[in-house]
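Participant: sequence plus the predicted model coming up.
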Amino acid sequence: MDWLREFPQIEPRTLREMARTVDGHYRTFSRAWGDTIEAAFRPLMDLLLWLEALLIATPWWLVLAVLCLIVWLASKSRAVTAGTAAAFLLIGLFGLWADTMRTLAIILVCTLAAVALGLPTGVAMSRSATLRRVLNPVLDVMQTMPSFVYLIPIVMLLGIGIVPGIIVVVIYAMPPVIRLTDLGLRLVDKEVLEAADAFGTRPWRKLWEVELPLALPTIMAGVNQTIMMALAMVVVASLIGVRGLGQPVLQAITNQYFTQGLLNGLAIVAIAIVFDRTSQAAARRLQRHRGPAND
């Protein structure tokens, strides 16, 4: 192991000085811009709190009926609808209803924000090879960075609370919808695009009526992955104040409550399966009804 001692290394003192410099600049940035960034995300927090209060205050049977109706309209599948009803009935039976509604609220809000930011970014990447080359390394970092590392700069910037939790979940969950939107649009059949151009279709109309419907299955796969990553981040985000099923899981880890952790984990899995099956079925139906290739 002598070769390790011979490997050139930066002096520990120099490393500490570099770390202090970076930390100092980041603290200065957080003091200057922290309040502004938090204010920009406050509408999302207000939406989350309103949706959470609405889901908890509404009678369980009404929430269940609305969920099953949405799942049925999206999927037209009796099996998926029956599975949704059974899953949420079991969640209520085991006393996890309130935490599940909180988790459902944050997943809906964060997925909405991630898709609203990611879909236009993916469209822009599909149009520009230069932008794709610039953003791909950024997305690589976002996808491979350990989830706990996301908490460090966000907590230093905004402290502990709901807004930092929303930002962490959105950043962690956004890359799949960006990548798969870009991929889906680039895989659209060139002959279909040439036919649209031959008919004099305007670029925005071609995007809306031709490219997006054909790319929809791939885009919905990205939305699925975004939902799954948001659900995976719920437990980690509970460390900085995000309420829901993640907090009981964290308590179970801390206090070694196996049953509590298992039940809350299964509730998260049930939500993931419901979202996955519903969105996949909805994508297939939308492609059949809107896809120009099927005309």
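Facilitator: Received it, and whenever you're ready, just let me know what you need. Numbers count the residues shown, from 1 in each chain.
Participant: going by C-alpha atoms from here, please, whenever you check contacts or count neighbours.
Facilitator: Noted.
Participant: quick one: L239 and D276, what's the gap?
Facilitator: Per Cα to Cα, to the nearest Å, L239 is found 26 Å from D276.
Participant: also A237?
Facilitator: 22 Å.
Participant: compare those two (neighbour count), which wins?
Facilitator: Just comparing A237 and D276: by other Cα atoms under 10 Å the higher neighbour count belongs to A237, 29 against 19.
Participant: how about the more buried one, nearest residue that isn't a chain neighbour?
Facilitator: Spatially, and ignoring its direct neighbours in sequence, A237 is nearest to G165 (5.4 Å; Cα to Cα, 6 or more residues apart in numbering).
Participant: which residues sit against stretch 31-48?
Facilitator: 105-106, 109, 157-158, 162-163, 166 (Cα atoms under 8 Å, 6 or more residues apart in numbering).
Participant: which residue lies closest in space to Q225, excluding its sequence neighbours?
Facilitator: Leaving aside its chain neighbours, Q225 sits nearest to P176 (6.0 Å; criterion: Cα to Cα, 6+ apart).
Participant: what sits against the one you found?
Facilitator: Residues counted as contacts of P176 (Cα under 8 Å, 6+ apart) are 222-223, 225-226.
Participant: residues in contact with the residue nearest to the spatial centre of the chain?
Facilitator: Centre of the chain computed as the mean C-alpha position; nearest residue by Cα atoms, centre = their mean is A173, 3.3 Å away. Counting by Cα under 8 Å, 6+ apart, A173 makes contact with 111, 114, 225-230.
Participant: in addition, the following structure is provided for comparison:
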Amino acid sequence: MADSGWLTEFPEMERSDLRAIRKTLDTAYRDFSRSYGEQIENFFDPLLSLLIGFEQLLLATPWWLVIAVICSISYLASRSLRLSLGVAIAFFAIGYFGMWEDTMQTMSIILVCTLLAIILGIPLGILMSRSDRLQKLLIPLLDVMQTMPAFVYLIPVVMLLGIGRIPGVLAVVIYAIPPVIRLTNLGIRLVDKSVLEAATAFGAGYLKRLTSVQLPLALPTIMAGINQTIMMALSMVVVASMIGVKGLGQPVLKSITNQYFTLGLLNGLAIVVLAIVFDRISQSYARRSQQHLQGGNHE
């Protein structure tokens, strides 16, 4: 009977300790956000200016010119008239159904987030490929970043920076950056050791081997990581709309709260269209780069 009493008291003691720990952590983070939130917000002002400027550029540019530029990029990446025609039809449909402005806002967010993920992710992937210790340290962190529910990212970011575009961008980047880091690391590690030994025998230093041998050979794998980063960023559009990020996510959120079936369906399809366009362009570019590289090696 005494044991039974001890078993009933212990969980209560444990819960009180957990409550004290949680309260301490909450208080510490709240104090940190109040003390340094403004300085951190000011640090991200250049990023906010870039995002707003890019968004205004897309909105101010005539729709036909935007479509022409996107089709030109798709053709240069794929050399496929069929893909370029499909891209043009898709964006015409988006404009016809009145989703042009929201789509341009979403494109600006996705492109800025992808650019930021590439700038941060590829160097980290390169460093991981050079150090097994760093790889062992970062892989659990990347696992947490990929598996943690997206809504959880919003809590500390919103507490620190409030509601707006920058918290949304940071949440999207944190959620979407792991694939480009992982696949950059993997692609460089998969480069044939004999090729590196040959480059070293010809007098190439580390930087020359990296830029002339490892990165070109790893490019298809790196492009696959960038592709997955874009897809994951697009999947965060609706979640990010909950903290004030404008774009296609807000009409979807509105349709959920007000049961507007058609509004949600059309804007959801617009997100799918963006995902397909980005996916086809990036995959076609990676495929052509690999074919060009193999042709060069064959010669």
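Facilitator: Looks like it arrived, so ask away. Worth saying up front: this structure is predicted, and the values here are computed from it rather than measured.
Participant: where does the TM-score land?
Facilitator: Remark: TM-score between the superposed chains equals 0.95 [TM-score structural alignment, normalised by the length of structure 1]; 292 aligned residues with a Cα RMSD of 1.7 Å.
Participant: picking up where we left off before, the residue nearest to A237 of structure 1 -> structure 2?
Facilitator: When structure 2 is aligned by TM-score structural alignment, G165 of structure 1 is paired with G168.
Participant: same check, this time on D140 of structure 1
Facilitator: In structure 2, the residue matched to D140 of structure 1 (TM-score structural alignment) is D143.
Participant: just give me the neighbour total for its match.
Facilitator: D143 of structure 2: 11 surrounding residues under other Cα under 10 Å.
Participant: then the one 4 residues further on?
Facilitator: Neighbouring residues of T147 of structure 2 were enumerated by other Cα under 10 Å; the total is 9.
Participant: could you do L250 of structure 1 as well?
Facilitator: So L250 of structure 1, with other Cα under 10 Å, has 18 neighbours.
Participant: name the SS class of it, please.
Facilitator: Three-state call for L250 of structure 1 (DSSP: H, G, I helix; E, B strand; the rest coil): helix.
Participant: excluding residues flanking it in the chain, which one is nearest the equivalent of it over in structure 2?
Facilitator: The alignment partner of L250 of structure 1 in structure 2, by TM-score structural alignment, is L253. Nearest-residue entry for L253 of structure 2: V238, 6.7 Å, with adjacent residues in sequence omitted and distances by Cα to Cα, 6+ apart.
Participant: and T21 of structure 1, what's its match in structure 2?
Facilitator: When structure 2 is aligned by TM-score structural alignment, the residue opposite T21 of structure 1 is T24.
Participant: now do that match against M13 of structure 2, distance only.
Facilitator: Taking Cα to Cα, one finds T24 of structure 2 at 17 Å from M13 of structure 2.
Participant: and what of M236 of structure 2?
Facilitator: Computed as Cα to Cα, the M236 of structure 2 to M13 of structure 2 distance reads 40 Å.
Participant: between those two, which one's more packed in?
Facilitator: When neighbours are counted by other Cα under 10 Å, M236 of structure 2 and M13 differ, and M236 comes out ahead with 21 against 11.
Participant: ok, that one - contacts?
Facilitator: M236 of structure 2 touches 150, 172, 175, counting by Cα under 8 Å, 6+ apart.
Participant: and those, which are buried?
Facilitator: Neighbour counting with 16 or more other Cα atoms under 10 Å marks 150, 172, 175 as buried within the contacts of M236 of structure 2.
Participant: nearest to I139 of structure 2 among those residues?
Facilitator: Distance to I139 of structure 2, by Cα to Cα, is smallest for Y175 among the buried ones among the contacts of M236 of structure 2, at 14.4 Å.
Participant: average offset between stretch 104-122 of structure 2 and structure 1?
Facilitator: Following superposition, stretch 104-122 of structure 2 is found to deviate from structure 1 by 0.3 Å on average (mean Cα distance after the TM-score superposition for structure 1).
Participant: equivalent range in structure 1 for that stretch?
Facilitator: Under the criterion TM-score structural alignment, stretch 104-122 of structure 2 matches residues 101-119.
Participant: repeat that for stretch 181-201 of structure 2.
Facilitator: Residue span in structure 1 matched to stretch 181-201 of structure 2, by TM-score structural alignment: 178-198.
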